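[1] My questions are about this predicted structure, shown below with the sequence.
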Amino acid sequence: MTEQADFSIETLVVPTNENVPNHPRLPFLIYRKVWGDKPDPHLVLTNFASCGWGGGWVNGIFPFHHYHAESHEVLANTGPTINVQFGGPEGEIVAFGTGDIVLIPAGGGHCLMAGSRASGIVGAYPAGQEDWDLKRNEPQDHELALRQIPEVALPTTDPVTGNQFPLFNYWK
């Protein structure tokens, strides 16, 4: 695990809406200032891998509403603050700052609203969920996704600490 700053956690609950299912019971978890003001994306990626989260990448967030019905996802921001809408078109727009991470439960909609797509986002997925799907807010995907999402297994470890906490304080 790389050295981390003290961080706080915010929860965001977004109900199912017209075309983005979101998760029926798991909130988005926003960990604020996990890696301070100048995180190295490759060290963050290595940290996620050492905590059991694989399929990692460094890139950006798509500028269209989308979700993953077959996997949870962690995103870390190693670049400047960007605005991301979580939960689909009716969701909340959040300032996603440098050093922040967000745990997105399966079905959780997300979309870059303002900022550079090439902003230094690091992403990863829990063990066994690295072969993720990509769904847009399309009506034809909604019903199947509503059945798939509750079946997605909980991660076995927190992507930051490598143990069960603080993740299992919120996701049960």
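    Received it, and whenever you're ready, just let me know what you need.

[2] CA only for contacts and neighbour counts going forward, please
    Noted.

[3] separation between Gly120 and Asn17?
    In this view, Gly120 and Asn17 are 29 Å apart by CA to CA, to the nearest Å.

[4] Between the two, which has more neighbouring residues?
    Gly120 (21 against 15; other CA atoms under 10 Å).

[5] Give the full set of residues in contact with the more buried one.
    By CA atoms under 8 Å, 6 or more residues apart in numbering, the contact set of Gly120 is 41, 58-60, 77-79.

[6] What of Gln129?
    Residues in contact with Gln129 (CA under 8 Å, 6+ apart) are 70-72.

[7] any idea how far Ala118 is from the residue of the chain positioned farthest from its centre?
    Here the centre of the chain is the reference, and by CA atoms, centre = their mean the most remote residue is Gln140, at 23.5 Å. For Gln140, the distance to Ala118 equals 30 Å [CA to CA].

[8] mind listing the helices for the chain?
    For the chain, the helices defined by DSSP state H occupy 41-50, 139-148, 167-170.

[9] of all these, which gets the most neighbours per residue?
    Ranked by mean neighbour count, those are led by helix 41-50 with a mean of 20 (mean count of other CA atoms under 10 Å).

[10] who's in contact with that helix?
    1-2, 54, 56-58, 76, 78, 120-124, 159-160, 162.

[11] Which members of those are the farthest-apart pair?
    The distance between the two most remote of the contacts of helix 41-50 (CA to CA) is 22.2 Å, for Gly120 and Gly162.

[12] next, the one to line up against it:
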Amino acid sequence: MSRSPQIETHFFADDGRTPNNATLPLIVLRHTEAAEADNPAEWFEKRFTAHGWGSTWRWHVYPYHHYHSTNHEVLGVSKGSATLILGGEKGREFQVSTGDVLILPAGLGHMSLTATEDFQVVGAYPRGDKPDLIRAGEANLDAARGRIEKVPLPDLDPVYGAKGPLMEHWRC
């Protein structure tokens, strides 16, 4: 039986090594319909692609603090569970499991702290534009902040399209 996902939003301050995003929050959707799907990875890929989020991939989350300054990213947990640190080195820990979705605004730091052996996410990007990958503390922050400010908003929520929470929380 399907239920509506729980929606969380979180802002994180620039910590001097990871810019995060001053205007767009992290959006966490807990227990989407993917949790009940026969093949959650396929469910995410179809949903993301249908809503204009492309260049999908299946893998894990890097075990080091990093962010993307040129694009937003969605991560759908398709297998297992993990503890992620979101918001950079001074961010906070989030427990995620199959069916959870993280919509990361450009600049938001993320890394895997611990994960089950089978942990897997499906990732995608608005318009299929692949992002850069910057380790915390390894870039010119002023330049990264400038790129982040220019990243366009996605046209649709990656999971629920025109009626998804991204449309409410990122359309200030």
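    On my side now, so go ahead. Worth saying up front: this structure is predicted, and the values here are computed from it rather than measured.

[13] returning to what we had before: dump the residue contacts of the residue farthest from the centre of the first structure.
    Gln140 of the first structure makes contact with no residue, according to CA under 8 Å, 6+ apart.

[14] Repeat that for Thr18 of the second structure.
    66-67, 87-89, 107-109, 136-137, 141.

[15] aligned partner of it in the first structure?
    Matched across to the first structure, Thr18 of the second structure falls on Val20, judged by TM-score structural alignment.

[16] ok, its match to Gln140 of the first structure distance?
    In this structure, Val20 of the first structure and Gln140 of the first structure are 11 Å apart, going by CA to CA.

[17] Same question for Gly120 of the first structure.
    From Gly120 of the first structure to Gln140 of the first structure the distance is 32 Å (CA to CA).

[18] same deal with Thr156 of the first structure?
    With CA to CA as the criterion, Thr156 of the first structure and Gln140 of the first structure are 31 Å apart.

[19] doesn't Phe64 make contact with Gly109 of the first structure?
    No. Applying CA atoms under 8 Å, one finds Gly109 of the first structure not in contact with Phe64, separated by 9.6 Å.

[20] Compare neighbour counts for those two and give me the winner.
    Taking neighbours as other CA under 10 Å, Gly109 of the first structure and Phe64 compare with Gly109 leading, 31 against 16.

[21] Who are the contact partners of the equivalent of that one over in the second structure?
    Matched to the second structure by TM-score structural alignment, Gly109 of the first structure sits across from Gly109. Gly109 of the second structure makes contacts with 18-20, 65-68, 85-89, 136, as judged by CA under 8 Å, 6+ apart.

[22] cool, and Leu29 of the second structure?
    Shown in contact with Leu29 of the second structure (CA under 8 Å, 6+ apart): 5-8, 100-102.

[23] Show the buried residues in those.
    Buried members of the contacts of Leu29 of the second structure, scored by 16 or more other CA atoms under 10 Å, are 100-102.

[24] I'd like those residues as a markdown table, with distance to Arg47 of the second structure appended.
    Compiled in a markdown table, these are given as follows (distance: CA to CA, whole Å):
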| residue | distance to Arg47 of the second structure |
| --- | --- |
| Asp100 | 14 |
| Val101 | 12 |
| Leu102 | 14 |
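
[25] Filter the contacts of Leu29 of the second structure by whether they're kept in the first structure.
    Contacts from the contacts of Leu29 of the second structure that recur in the first structure, judged by both residues aligned by TM-score structural alignment, their matches' CA atoms under 8 Å, are 5-8, 100-102.

[26] Thr9 of the second structure pairs with which position in the first structure?
    Match for Thr9 of the second structure (TM-score structural alignment): Thr11.

[27] can I get the helices of the first structure in a markdown table with distance to Phe28 of the first structure?
    What follows is those, written out as a markdown table (distance: least, CA to CA, whole Å):
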| stretch | distance to Phe28 of the first structure |
| --- | --- |
| helix 41-50 | 18 |
| helix 139-148 | 17 |
| helix 167-170 | 9 |
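
[28] quick one: which of those helices is nearest Lys33 of the first structure?
    helix 41-50 (12.7 Å).
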